[in-house]
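Q: Sequence isn't available, so here's the structure alone:
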């Protein structure tokens, strides 16, 4: 019963999928892939006309290659208007628009969206969390909602 409820919950709240734009190597590893910084793009699933670009560290080596390493918490984000902005439903402050696992079990990187109604601006925040202890490191970007 719990598995069914979890499955239905996942279907009800689709998140954006990232497309890798490019990467640079930062540390050479003798075995396994190098440590690197990746740049990914994703479209906001509820706001047509907005694309976000996320850069973040990916740990290499044998453990990184096997998906067992924990990636660093640092990330940078830049969201841009790439077309006419159209809202696809009601926006909730702090709504998660992107989430990716950054360790085997306990750590994720996520992007949440806020609507600053007073300034007619969309605000996106990227941060990393862990079940027991998250990180205060974060980055923010904002897009004024204007006619295209």
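A: Thanks, I have the structure now. These numbers were taken from a predicted model, which means no experiment stands behind them. Numbers count the residues shown, from 1 in each chain.
Q: only C-alpha atoms for contact and neighbour calcs from this point on.
A: OK.
Q: any idea how far the helix ranked longest in the chain is from the chain center?
A: Longest helix in the chain, counting residues (DSSP state H): helix 2-12. Helix 2-12 has its C-alpha centroid displaced from the chain centroid by 21 Å (Cα atoms, centre = their mean, to the nearest Å).
Q: For residue 123, give its distance to residue 37.
A: 24 Å (Cα to Cα, to the nearest Å).
Q: let me fix that: residue 103
A: Separation of residue 103 from residue 37 (Cα to Cα): 16 Å.
Q: In stretch 11-27, which residues are buried?
A: For stretch 11-27, the neighbour count (16 or more other Cα atoms under 10 Å) marks 15-18 as buried.
Q: Second structure for comparison follows:
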């Protein structure tokens, strides 16, 4: 009974950042359930105005994927861009999670963390996947030099 309650609490936790789907492509046809696909999502850094990140990642289809029981692959790609004047909180923490999403029913997540390279006046974003027992070393990184915003 305790395990069931703990699982419900974990499933009810909101994502740190909310992503909006930009588009997707099918990669493998499945007879039953949705196809395997690559999804492209966008999210804004919640503590840095003027930054949007684009994330591409695999989503598992089939019956398990359709029911939300499948485990998605650990691979992801990220590109963050300055989309307006950058205004950031003075109390940013290196390694702070700006986006997090479950990629399996309970034990695996994909997350994006932010670092500030003060010497180069650059924001650095890292995407990686972790698991309670064993994570994956696969990752991707992107960087945004903080520049004055000029309206196009």
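A: Looks like it came in fine. The structure displayed is predicted, hence computed values, not measured ones.
Q: hang on, the earlier thing: can the buried residues of stretch 11-27 of structure 1 go into a markdown table with extra columns for secondary structure?
A: Conversion of the buried residues of stretch 11-27 of structure 1 to a markdown table gives the following (DSSP: H, G, I helix; E, B strand; the rest coil):
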| residue | secondary structure |
| --- | --- |
| 15 | coil |
| 16 | coil |
| 17 | coil |
| 18 | coil |
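Q: out of those, what pair is the most spread apart?
A: Within the buried residues of stretch 11-27 of structure 1, 15 and 18 form the most distant pair, 9.6 Å apart (Cα to Cα).
Q: Going along the chain, name the strands of structure 1.
A: 19-27, 35-43, 47-58, 75-87, 95-101, 107-116, 121-130, 138-144 (DSSP state E).
Q: The first one - contacts with which helices or strands?
A: Read it as strand 19-27 of structure 1. strand 35-43 (3 or more Cα pairs under 8 Å, 6 or more residues apart in numbering; DSSP states H and E).
Q: Show me what the strand it packs on is packed up against.
A: strand 19-27, strand 47-58.
Q: Recalculate using a threshold of 10 Å.
A: In terms of contacts (3 or more Cα pairs under 10 Å, 6 or more residues apart in numbering; DSSP states H and E), strand 35-43 of structure 1 is packed against strand 19-27, strand 47-58, helix 61-65, strand 75-87, strand 95-101.
Q: Hmm, residue 48 of structure 2 is touching residue 89, no?
A: Yes: using Cα atoms under 10 Å, residue 48 of structure 2 is in contact with residue 89, at 6.7 Å.
Q: The two: who's more crowded?
A: More crowded of residue 48 of structure 2 and residue 89, by other Cα atoms under 10 Å: residue 48, with 17 against 10.
Q: And for the more buried one, nearest residue in space, chain neighbours not counted?
A: residue 88 (4.3 Å; Cα to Cα, 6 or more residues apart in numbering).
Q: Burial check on the residue nearest to residue 147 of structure 1 when sequence neighbours are not counted, number of neighbours?
A: Computed as Cα to Cα, 6+ apart, the closest residue to residue 147 of structure 1 that is not its neighbour in sequence is residue 84, at 6.8 Å. Residue neighbour count, defined by other Cα under 10 Å, stands at 14 for residue 84 of structure 1.
Q: re earlier: list the residues that contact both of residue 15 and residue 18 of structure 1?
A: 42-43, 98-100 (Cα atoms under 10 Å, 6 or more residues apart in numbering).
Q: now, the most widely separated pair of the residues you listed?
A: So for these, where distance means Cα to Cα, the most widely separated pair is 43 and 100, at 14.6 Å.
Q: Looking at the two, which is more packed in?
A: residue 43 (22 against 15).
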